[in-house]
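Undergrad: using only what follows, build the 3D model:
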Amino acid sequence: MNRNDIITLLDRVRQSNPLIHNITNDVVMNFTANGLLALGASPVMALAKEEVADIARMADALVLNMGTLNQEKIESMILAGRSANANGVPVVLDPVGVGATRFRTEAAKKIAKEVRLSAIRGNAAEIANLLGEHWSIRGVDAGKGNGDIMALAKKAAEKWGGVVIVTGEEDIITNGEQSFLIRNGHRILTKVTGTGCLLSSVIGAFIAVEREVLLAGAAALVTYGVAANIAAEKTTNEGPASFQVEFINQLSKVTTEQVEKNASIEKI
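TA: Model prediction:
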């Protein structure tokens, strides 16, 4: 994978305007929709059991985000996921807060069992707890852990047969055989709620235009991180709210030249 691959995929997202069906949490819905629009994708945020299968069938990608979870939303996710699987629509799971409660952990495992997933994106604690391994978690944030994150990601990819993305200070993406380490992004992302959730949807937008999921996911991570880097530089003396607005701006404005210059991706 090289920088030209990333640039090509960013252009394809902007040109094709993929429809991304998000069953996501209430806290981040507006931010996610605006971020996808800025990138060049088209969001739909349908949740009702009565229509999710129809919407998923029409979409170019489906993103399942477990942030604000209830039983009805779990049912909607499974209905939409099955419809997406039947119609060749890629599915991304964001297992927010898995490990924090038994309800949340069991729900994530049920979704992963019943829906064929193209990609799973979470922090190390979420991925570990989805695998049934111990890793501390506080609310929806990863706590301290002593595990080998690369080994964890590969084990998860082998179990689910898809691509696993573990995000943190550095991002790891793997299909179990090939892996990349990505060092774009900025720590201020952790000061704005929903940036991880939006990233999962951005990954969905890239997978919508490129079915080689490892390539698409890596391109999404780099593009997202470069936009965050630029936004952080422009708001250095301001706070998280200013960064949030500028980040949406940069998702819309980030150029292929900026991606080529600033991409930090290493095959490992």
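Undergrad: hey, let's count contacts and neighbours off CA atoms from now on
TA: Noted.
Undergrad: wait, what's in contact with Ala56?
TA: Counting by CA atoms under 8 Å, 6 or more residues apart in numbering, Ala56 makes contact with His21, Leu62, Ala80, Gly81, Ser83, Ala84, Val89.
Undergrad: one more time with 10 Å
TA: 19-23, 44, 46, 62-63, 77, 79-87, 89-91 (CA atoms under 10 Å, 6 or more residues apart in numbering).
Undergrad: and Ile74, by the same measure?
TA: Counted by CA under 10 Å, 6+ apart, Ile74 has contacts Ile23, Leu47, Lys49, Leu64, Asn65, Met66, Ala80, Arg104, Ala107, Ala108, Lys110, Ile111.
Undergrad: how far away is it from Val164?
TA: Taking CA to CA, to the nearest Å as the measure, Ile74 falls 21 Å from Val164.
Undergrad: what about the contacts of Ile74, which are in helices?
TA: The helices, defined by DSSP state H, take in Ala80, Arg104, Ala107, Ala108, Lys110, Ile111 from the contacts of Ile74.
Undergrad: could you dump those residues into CSV with distance to Asp5 and neighbour count added?
TA: Output for the ones in helices among the contacts of Ile74, formatted as CSV (distance: CA to CA, whole Å; neighbours: other CA atoms under 10 Å):
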residue, distance to Asp5, neighbour count
Ala80, 30, 30
Arg104, 36, 22
Ala107, 36, 20
Ala108, 32, 24
Lys110, 35, 13
Ile111, 31, 21
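Undergrad: for Pro95, state which of those residues is nearest.
TA: Ranked by distance to Pro95 (CA to CA), the ones in helices among the contacts of Ile74 are led by Ala108 at 6.2 Å.
Undergrad: nearest residue to that closest one in space, please, no chain neighbours.
TA: The shortest distance from Ala108 to any non-neighbouring residue, by CA to CA, 6 or more residues apart in numbering, is to Pro95 (6.2 Å).
Undergrad: for Ser200, see how far away that neighbour is.
TA: 10 Å.
Undergrad: overlap of the contact sets of these two?
TA: Leu64, Asn65, Ile120, Arg121, Gly122.
Undergrad: correct me, but the second one touches Asp94?
TA: Put plainly, it is Asn65. Yes: when contacts are counted by CA atoms under 10 Å, Asn65 is listed as touching Asp94 (4.7 Å).
Undergrad: next up, for comparison:
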Amino acid sequence: MNPFEKVLSAVRQKRPLVHFITNYVTANDCANITLALGGSPIMADDLREVEQIVGHCSALVLNMGTLSERTVQSMLAAGKEANRLGRPVVFDPVGVGASRFRNETAEMLLHEVRFDVIKGNSSEIAYLAEGSGTTKGVDANLDALSTEGNLNRHADRARKVSARTGAVIVISGPIDIVADSHEAWAIRNGHPMMAKITGTGCMSAGVIGCCVGANPQALLPSCACAMSVMGVCGELAYERLLPVEGGSGTYRVFLMDAVSRLDGVTLTRRSRAERLRI
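TA: Below you'll find the model as predicted:
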């Protein structure tokens, strides 16, 4: 069985419970894509319960999309408890580099919580690597997106952040990059239509949470599988969209459908994941 098939099969068999402290814009999408893949989501962000909820879960996903003082404290408490219990923690530093509050929050969480996976767009990871970067709100600067021409530079940056944090680094973009301090992978799946709906990055973090929650002993291949799942399903959704002349709303539904119907054979056949020479 292909490694990605094993990861997907484990998700479907184990049905990992994924705890999200995420933003209110995409919470529903994150919950639904988790269910579509085969996991089970719980959205709990009150400080009075987050530690107890973490104890029931297979993985924790922390997302900075709509920060508040309240959720920052909840993220800190949940992250520390997940570390204590040995649960994988996925960090999505949405919009870091856009404001002092986001920058200080990301720095504090990176100092206080041990992250197993850090997933961001190219601008967010650039900020974590170098303390600088240009963002467009919570989106990556278009000039900073990963391409064939700058792929090695982005991979080196991801490995640098991994070496410093101990986390697997995922850079989402036209070409996704998944790296630890020793190796890097490029995933060339996906479709530009994915950028036309809000939340595909947040949904990717949820898919990662499912995959590492079911396969905590294999973080890097689980992350590469997760990004392949999103990319392949983005392609399948667009192929289904064309005959009905649908738009972005229909595409969002078709993306969810594709994740729920995805099987290991299709994932293996369509995945364009490549280990990079470094």
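Undergrad: TM-score for this pair?
TA: The TM-score (TM-score structural alignment, normalised by the length of structure 1) is 0.97; 266 aligned residues with a CA RMSD of 1.2 Å.
Undergrad: Thr32 of structure 1 maps to what in structure 2?
TA: Using TM-score structural alignment as the criterion, Thr32 of structure 1 maps onto Cys30 of structure 2.
Undergrad: any idea how far that match lies from Gly199 of structure 2?
TA: Applying CA to CA, the value for Cys30 of structure 2 to Gly199 of structure 2 is 8 Å.
Undergrad: for the two, indicate the residue with more neighbours.
TA: Cys30 (26 against 20; other CA atoms under 10 Å).
Undergrad: can you find the partner of Val113 of structure 2 in structure 1?
TA: In structure 1, the residue paired with Val113 of structure 2 is Val115, using TM-score structural alignment.
Undergrad: for that match, which non-adjacent residue is spatially closest?
TA: Distances taken as CA to CA, 6+ apart put Gly81 closest to Val115 of structure 1, at 5.5 Å, once the chain neighbours are dropped.
Undergrad: which residues sit in contact with the counterpart of the one you found in structure 2?
TA: When structure 2 is aligned by TM-score structural alignment, the residue opposite Gly81 of structure 1 is Gly79. Listed by CA under 10 Å, 6+ apart, the contact partners of Gly79 of structure 2 are 50-51, 54, 60-62, 73, 85, 87-91, 109, 112-115.
Undergrad: and the next element down the chain from the lengthiest helix in structure 2?
TA: Longest helix in structure 2, counting residues (DSSP H): helix 219-244. Scanning forward in sequence from helix 219-244 of structure 2 by DSSP states H and E, the next helix or strand is helix 248-261.
Undergrad: next one: the most far-flung residue of structure 1 relative to its centre from Phe243 of structure 1, what distance?
TA: Taking CA atoms, centre = their mean, the residue of structure 1 most remote from its mean C-alpha position is Asn237, at 28.4 Å. From Asn237 of structure 1 over to Phe243 of structure 1 the distance is 10 Å, taken as CA to CA.
Undergrad: same check on Leu93 of structure 1?
TA: Between Leu93 of structure 1 and Phe243 of structure 1 the distance is 26 Å, computed by CA to CA.
Undergrad: quick one, which of those two is more surrounded?
TA: Between Leu93 of structure 1 and Phe243, counted using other CA under 10 Å, Leu93 has the larger neighbour count: 28 against 24.
Undergrad: wait, a strand at that one?
TA: Yes: assigned with DSSP: H, G, I helix; E, B strand; the rest coil, Leu93 of structure 1 falls within a strand.
Undergrad: what sits against the aligned residue in structure 2 for it?
TA: Matched to structure 2 by TM-score structural alignment, Leu93 of structure 1 sits across from Phe91. Listed by CA under 10 Å, 6+ apart, the contact set of Phe91 of structure 2 reads 60-64, 75, 79, 106, 109-110, 113-120, 167, 169, 205, 209.
Undergrad: what about the alignment partner in structure 1 of Asp139 of structure 2, how many neighbours?
TA: With the correspondence set by TM-score structural alignment, Asp139 of structure 2 lines up against Asp141 in structure 1. By other CA under 10 Å, 17 other residues sit near Asp141 of structure 1.
Undergrad: skipping adjacent residues, who's closest to Asp141 of structure 1 in space?
TA: Closest to Asp141 of structure 1 by CA to CA, 6+ apart is Gly97, at 6.9 Å.
Undergrad: doesn't Gly139 make contact with the one you found?
TA: Yes: with contacts counted by CA under 10 Å, Gly97 of structure 1 reaches Gly139, the gap being 6.3 Å.
Undergrad: ok, the match of Val113 of structure 2 to Asn262 of structure 1 distance?
TA: Val115 of structure 1 is 36 Å from Asn262 of structure 1, by CA to CA.
Undergrad: grab the nearest non-local neighbour of Gly39 of structure 2.
TA: Spatially, and ignoring its direct neighbours in sequence, Gly39 of structure 2 is nearest to Arg15 (4.4 Å; CA to CA, 6+ apart).
Undergrad: counterpart of that neighbour in structure 1?
TA: Under the alignment (TM-score structural alignment), Arg15 of structure 2 maps onto Asn17 of structure 1.
Undergrad: quick one, what contacts that match?
TA: Asn17 of structure 1 makes contacts with Leu36, Leu37, Leu39, Gly40, Ala41, Ser42, Pro43, Asp60, Ala205, Ala208, Val209, as judged by CA under 10 Å, 6+ apart.
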